[in-house]
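Colleague: Fold the stuff below for me.
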Amino acid sequence: MKYLIVGLGNIGPEYELTRHNIGFLALDKLADDKGVVFEHSKLANKTEFKHKGRTIHLIKPTTYMNKSGKAVNYWMKELKIPIENILIILDDIALPHGKLRMRAKGSDAGHNGLKDINQSLGGNNYARLKFGIGNNYHKGQQADYVLSNFSKDQLNDIPERLDKVADMILSFCSIGTQNTMNKYNE
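Modeller: Prediction:
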């Protein structure tokens, strides 16, 4: 069994610790835990590892957030991974900071990365793991907010939250979306 785990974010050091890059941070944490290193490949930085007899492919698209679908679609076809074995990790302003929520499918809720993935895959029938980043911004400042760095207080609890994200990813690959939702959703 093969799985494709996609962390959404933007490439470049100026985006490294921004709220919008939580997907990249989550996959960096999991890769570090598993002792694997990302390598530049077509449309993404990619690595893989084995877990309980499954091959888990991690990608961080290098297409920037708004064109994430191109990388997801390419690697899904290249690796011959069915849509039910895809999990997208992303930020969500509708959830309080640090809150984690997995969904089996759903709308893009205004998230440009998901919007592009929906268009590329022809639907929204794939699992996603949302990491709450809160919505502490003034009207019209959403783009600035998601592209700004986490506050010092928020950074303090990120490692513990990323540990839980890693557990949820491995759970998704082992016991599926519904069981993982039942076990971990907050």
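Colleague: going forward, measure contacts and count neighbours with C-alpha atoms only.
Modeller: OK.
Colleague: Pretty sure residue 40 sits in a strand.
Modeller: Yes. Read with DSSP: H, G, I helix; E, B strand; the rest coil, residue 40 is one of the residues of a strand.
Colleague: what about the closest residue to it other than its chain neighbours, how many neighbours?
Modeller: Using CA to CA, 6 or more residues apart in numbering and skipping residues adjacent in sequence, the residue nearest residue 40 is residue 46, 6.4 Å away. Residue 46 has 22 neighbours, counted by other CA atoms under 10 Å.
Colleague: Provide the secondary structure category for residue 46.
Modeller: strand.
Colleague: The one 3 residues further on now?
Modeller: Of the three states, residue 49 takes strand under three-state DSSP.
Colleague: got the contact list for it?
Modeller: Listed by CA atoms under 8 Å, 6 or more residues apart in numbering, the contact set of residue 49 reads 34, 36, 55-57.
Colleague: Before we compare anything, build this one as well:
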Amino acid sequence: MQYLLAGLGNPGTQYEHTRHNAGFMVLDHAARQWGAEWKAWQNMGVYAKVSVAGCEVFLLKPSTYMNESGRAVSSLARFYKIPPQNCLVCFDDVSLNVGKLRIRKNGSAGGQKGMKSVIEQLGTQDIARLRVGIGPKPEKFDLANFVLSNFPKADAPLLEEALNHAVEALEIFFKDGIEKAMNRFN
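Modeller: Predicted coordinates:
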């Protein structure tokens, strides 16, 4: 079976370690563990093809900036004929504390503009997602400035643990399904 695993973030070294790039961080972590090699995808990002638990999985990191992520996701999904129910999107969530994960089968974008773009481009909310906690946002901090800020060094152990758990959750998703992954990590 084929799957598309997309990580959302912003391209460029200036955004590499920002909170908003948590989705890219998950994919980079998974790619290292799974021996993936990145290749260009139609001037819209980079992708890799790996085998995980007997499934053919296309990893994708859009280079279209967060708000246009859906263009790259829908392009690759259409090209390889991967239906939305076989897509899983990883992205940051300011409402979850650093180190926390939430997996859902479907739902709204919850204010996350990259996920909103994916939903619009694929034409459905029936898309699995893995949200990675980047919060909490300080009360008087501007949201845009917060998500585009780097994680503080004090959060490094929590972030590393979250990335390890995220890859483990993805492996369970591909091997045993979303219910098992949700039961284990939510």
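Colleague: Filter the contacts of residue 49 of the first structure down to just the ones in helices.
Modeller: Judged by DSSP state H, helices contain the following of the contacts of residue 49 of the first structure: residue 34.
Colleague: which ones among the contacts of residue 49 of the first structure are found in strands?
Modeller: Of these, the ones assigned to strands by DSSP state E are 55-57.
Colleague: what's the average per-residue distance for the helix or strand where residue 177 of the first structure lies once overlaid on the second structure?
Modeller: Assigning secondary structure by DSSP states H and E places residue 177 of the first structure in helix 152-184. Compared with the second structure after the fit, helix 152-184 of the first structure shows a mean deviation of 1.3 Å (mean CA distance after the TM-score superposition for the first structure).
Colleague: For that helix, which helices and strands make contact with it?
Modeller: With contacts taken as 3 or more CA pairs under 8 Å, 6 or more residues apart in numbering; DSSP states H and E, helix 152-184 of the first structure sits against helix 22-34, strand 100-103.
Colleague: what's the angle from it to strand 44-51?
Modeller: For helix 152-184 of the first structure against strand 44-51, the angle by axes from the mean of the first three to the mean of the last three CA atoms, to 10 degrees is 50 degrees.
Colleague: buried sites along helix 152-184 of the first structure?
Modeller: Neighbour counts using 16 or more other CA atoms under 10 Å place 158, 161-162, 165-166, 168-174, 176-177, 180-181 of helix 152-184 of the first structure among the buried residues.
Colleague: Need the three-state assignment for the residue of the second structure positioned farthest from its centre.
Modeller: Centroid-distance maximum for the second structure: residue 140 at 27.2 Å, with CA atoms, centre = their mean. Per three-state DSSP, the local secondary structure of residue 140 of the second structure is coil.
Colleague: which ones are touching it?
Modeller: Applying CA under 8 Å, 6+ apart, no residues contact residue 140 of the second structure.
Colleague: how close does it sit to residue 93 of the second structure?
Modeller: For residue 140 of the second structure, the distance to residue 93 of the second structure equals 18 Å [CA to CA, to the nearest Å].
Colleague: same deal with residue 137 of the second structure?
Modeller: Residue 137 of the second structure sits at a distance of 10 Å from residue 93 of the second structure (criterion: CA to CA).
Colleague: just residue 148 of the second structure next, same as before
Modeller: Between residue 148 of the second structure and residue 93 of the second structure the computed distance is 13 Å (CA to CA).
Colleague: out of those two, which sits in the more crowded spot?
Modeller: Neighbour tally, residue 148 of the second structure and residue 93, criterion other CA under 10 Å: the higher count belongs to residue 93, 26 against 17.
Colleague: Verify the stated contact: the more buried one with residue 136.
Modeller: No. Residue 93 of the second structure lies out of contact with residue 136 (CA atoms under 8 Å); the separation is 9.3 Å.
Colleague: For the two, list the residues in contact with both.
Modeller: By CA under 8 Å, 6+ apart, no residue touches both residue 93 of the second structure and residue 136.
Colleague: circling back: now for the helices and strands packed on helix 152-184 of the first structure, which one comes closest to residue 70 of the first structure?
Modeller: When these are compared by CA to CA, helix 22-34 sits nearest residue 70 of the first structure, at 16.5 Å.
Colleague: Name the nearest residue to residue 9 of the second structure, ignoring sequence neighbours.
Modeller: Counting by CA to CA, 6+ apart, the residue nearest residue 9 of the second structure is residue 21, at 4.2 Å.
Colleague: What residues does that neighbour make contact with?
Modeller: 8-10, 15, 91-92.
Colleague: repeat for residue 162 of the first structure
Modeller: Counted by CA under 8 Å, 6+ apart, residue 162 of the first structure has contacts 25-26, 29.
Colleague: and what of residue 72 of the second structure?
Modeller: Contact analysis of residue 72 of the second structure by CA under 8 Å, 6+ apart lists 44-45, 62-64.
Colleague: Can you add neighbour count, secondary structure and distance to residue 121 of the second structure and give the residues you listed back as CSV?
Modeller: What follows is the contacts of residue 72 of the second structure, written out as CSV (neighbours: other CA atoms under 10 Å; DSSP: H, G, I helix; E, B strand; the rest coil; distance: CA to CA, whole Å):
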residue, neighbour count, secondary structure, distance to residue 121 of the second structure
44, 20, coil, 14
45, 20, strand, 16
62, 27, strand, 13
63, 21, coil, 16
64, 19, coil, 13
